[in-house]
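J.: Just to be clear, the model below is a prediction. Sequence and coordinates:
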Amino acid sequence: MNLDFSPVWADWRSLLNGALVTVEVTAMALLLGCFIGLLVGLGRLNRDRRLVYGLCTVYVTFIRGTPLLVQLFIWFFGLPQFGLLLPAMVCGVLGLGLYAGAYVSEIVRGAISSIHHGQHEAAIALGLSPWQSMRKVILPQALVRMIPPLGNEFIALIKNSALVSLLTIHDLMHEGQKIISVSYRSLEVYLVVALIYLALTSATAAVLAAYEKKLQRT
């Protein structure tokens, strides 16, 4: 079998635009996921606040226990049943962001729990409030421990973003499927798409590795 990449090269601008959309969707979902993950992770650290802990636990349990594709379909196809019609991009970002947030929350909770409690007690003894202790003492130390698992989650998020093509978002996968529909060169297109995803995940891993080294030196 002869490989023919000419249809891919002829429509490389579409793949480039799709890759940019993938980066855009992933970046917005990443920011949302980190914000939610931080709040939920902190909420699951204190069991004395039962309502907050319970709500955060239900959220994490549901999101981690159901497929991402089903969650995206609920946003895109389910909400219109209640008269709420959101743009495909919004559904994709919300779905990916909430999905990532559940996993980021466990990373945050685990990293903070790994910091010796004496650090918190020492900060309180120095006159810091509980919030100041968390922000100035605990979180900076926990952040260094979060980077490796967060890197894995960020890379997984880039790969999972391919699912938003099913919501009619013109991301990298969607543009690749458009090329296949007219050229019928599925293997060639998927190989190029895979290489682009590999480039995106490799760049992300390199940036996070450099940032981790910088944090360790400070």
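T.: Done, it's in. Residues are numbered from 1 along each chain as shown.
J.: rest of the way, CA atoms for contacts and neighbours
T.: Noted.
J.: by contact count, what packs against the helix or strand residue 197 falls within?
T.: Applying DSSP states H and E as the criterion places residue 197 in helix 186-217. The contact analysis (3 or more CA pairs under 8 Å, 6 or more residues apart in numbering; DSSP states H and E) places helix 186-217 against helix 6-10, helix 139-160, helix 172-183.
J.: okay, the angle between that helix and helix 139-160?
T.: Comparing the axes of helix 186-217 and helix 139-160 via axes from the mean of the first three to the mean of the last three CA atoms, to 10 degrees yields an angle of 180 degrees.
J.: put this beside the first:
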Amino acid sequence: MIDFLATYADYWADWSPRLLAAALVTAQLSLCGFALAAVLGSLLTVAQRGTNPWLRRAAGTYVQFIRAVPLLALLLAIYFVLPQAGLTLPGFWAGVIGLGLQGSAYVAEILRGGLGSVHKGQREAGLTVGMTPWQIFVSVSAPQAMRVMLPPLLNAYVSLLKDSSLCALIATDELMLTARAISSESFLPLHIFLLVGVFYFVIAFPLSMLSRWLEVRLARGRRVMGAADSKVAIRPARQMTERAGS
């Protein structure tokens, strides 16, 4: 065991700069991918909750299709098939697009479920007091839905962060590809991949704990509001509307 750990002391000066640089690429890759997933997922949610049946059907089909396609197949299609159509992307951006497309389906389901958890009576009560649909969304629906959506959104990001390791197969210089390169140079695969596992743990575990803390914190004192309680929820927004009208 001492000899095993001593190997890290011998190679740390060579490994650490490369792994830290690769960890930064992994963080950038996952953040950009999740940002794209958030934008696309929001658009899908709007389409699914809209009044146009064609958009609802198209958005629902997209979500079900993307969730059924393995991320690796999606990444390989983007990286190798798009050049046949004249569009060649670097590995990093192909990874961002693949992660964003895959993540958008899950983000859309989280947003749809969160907004659906808000009682419909609150929207009806808001319309009754003269609020616009946008005012109801901003002042009533969105704040309550965020309490439901934040923990699963954070979990979705953690999952996307770990899935970013698949981008090593499309020549993205992230953590896993760098680990494979170092392993082939040093012939110490157990040491290097164990160390990379520690890197992923250090990044992902605090986010998982934050998600669990948020879930407990936001659920504290939360209660399902019926139509009778909805007037209390929209009172500040109604007062704002009355002041604007006066």
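T.: In hand now; what should we look at? Everything numeric in this text was worked out from a predicted model, so none of it was measured.
J.: about what we covered before: list the buried residues for the helix holding residue 197 of structure 1?
T.: Using 16 or more other CA atoms under 10 Å as the test for burial, helix 186-217 of structure 1 gives 188-190, 192-193, 196-197, 200-201, 204-205, 208, 212.
J.: which one of the helices and strands packed on helix 186-217 of structure 1 lies closest to residue 45 of structure 1?
T.: helix 139-160 (13.1 Å; CA to CA).
J.: Average offset of that closest one relative to structure 2?
T.: Mean deviation of helix 139-160 of structure 1 relative to structure 2 after superposition (mean CA distance after the TM-score superposition for structure 1): 1.0 Å.
J.: same deal with stretch 97-110 of structure 1?
T.: Looks like 0.7 Å for stretch 97-110 of structure 1 (mean CA distance after the TM-score superposition for structure 1).
J.: which part of structure 2 lines up with that stretch?
T.: Stretch 97-110 of structure 1 corresponds to residues 100-113 in structure 2, going by TM-score structural alignment.
J.: what's the spacing between that stretch and its chain's center?
T.: For stretch 100-113 of structure 2, the distance from its own C-alpha centre to the chain's C-alpha centre is 8 Å (CA atoms, centre = their mean, to the nearest Å).
J.: The aligned partner of residue 28 of structure 1 in structure 2 is in what secondary structure piece?
T.: Aligned by TM-score structural alignment, residue 28 of structure 1 pairs with residue 32 of structure 2. If you go by DSSP H and E, residue 32 of structure 2 is part of helix 2-48.
J.: rewinding a little: OK, contacts around the match of residue 28 of structure 1?
T.: 96, 100 (CA atoms under 8 Å, 6 or more residues apart in numbering).
J.: Next: residue 218 of structure 2.
T.: 147-148.
J.: let's go with 6 Å and repeat that
T.: Going by CA atoms under 6 Å, 6 or more residues apart in numbering, residue 218 of structure 2 touches residue 147.
J.: got it, and residue 36 of structure 1?
T.: residue 101.
J.: do the same with residue 133 of structure 2
T.: Counting by CA under 6 Å, 6+ apart, there are no residues that residue 133 of structure 2 touches.
J.: Could you tell me where stretch 164-175 of structure 2 falls in structure 1?
T.: The alignment of stretch 164-175 of structure 2 onto structure 1 (TM-score structural alignment) spans residues 161-172.
J.: Now the residue nearest to the spatial centre of structure 2: closest residue in space that isn't a chain neighbour?
T.: Per CA atoms, centre = their mean, the C-alpha nearest to the average position across structure 2 is that of residue 157, at 3.7 Å. Leaving aside its chain neighbours, residue 157 of structure 2 sits nearest to residue 34 (6.4 Å; criterion: CA to CA, 6 or more residues apart in numbering).
J.: What's the separation between the one you found and residue 101 of structure 2?
T.: Residue 34 of structure 2 sits 9 Å away from residue 101 of structure 2 when distances are taken as CA to CA, to the nearest Å.
J.: cool, residue 212 of structure 2 as well?
T.: The value you get for residue 212 of structure 2 to residue 101 of structure 2, if CA to CA is used, is 26 Å.
J.: same deal with residue 115 of structure 2?
T.: 21 Å.
J.: swap in residue 89 of structure 2?
T.: Taken as CA to CA, the span from residue 89 of structure 2 to residue 101 of structure 2 is 15 Å.
J.: Likewise for residue 21 of structure 2?
T.: Separation of residue 21 of structure 2 from residue 101 of structure 2 (CA to CA): 26 Å.
J.: How about residue 57 of structure 2?
T.: Relative to residue 101 of structure 2, residue 57 of structure 2 is positioned 18 Å away (criterion: CA to CA).
J.: And for residue 133 of structure 2?
T.: Counting by CA to CA - residue 133 of structure 2 and residue 101 of structure 2 are separated by 29 Å.
J.: ok, now residue 93 of structure 2?
T.: Applying CA to CA to residue 93 of structure 2 and residue 101 of structure 2 gives a distance of 12 Å.
J.: do the same with residue 242 of structure 2
T.: Distance from residue 242 of structure 2 to residue 101 of structure 2, by CA to CA: 43 Å.
J.: Tell me which of these two has more neighbours.
T.: More crowded of residue 242 of structure 2 and residue 101, by other CA atoms under 10 Å: residue 101, with 25 against 13.
J.: quick one: the helix or strand encompassing residue 118 of structure 1 to chain centroid distance?
T.: Secondary structure assigned from DSSP H and E places residue 118 of structure 1 in helix 117-125. Helix 117-125 of structure 1 has its average C-alpha position 32 Å from the chain's average C-alpha position, going by CA atoms, centre = their mean.
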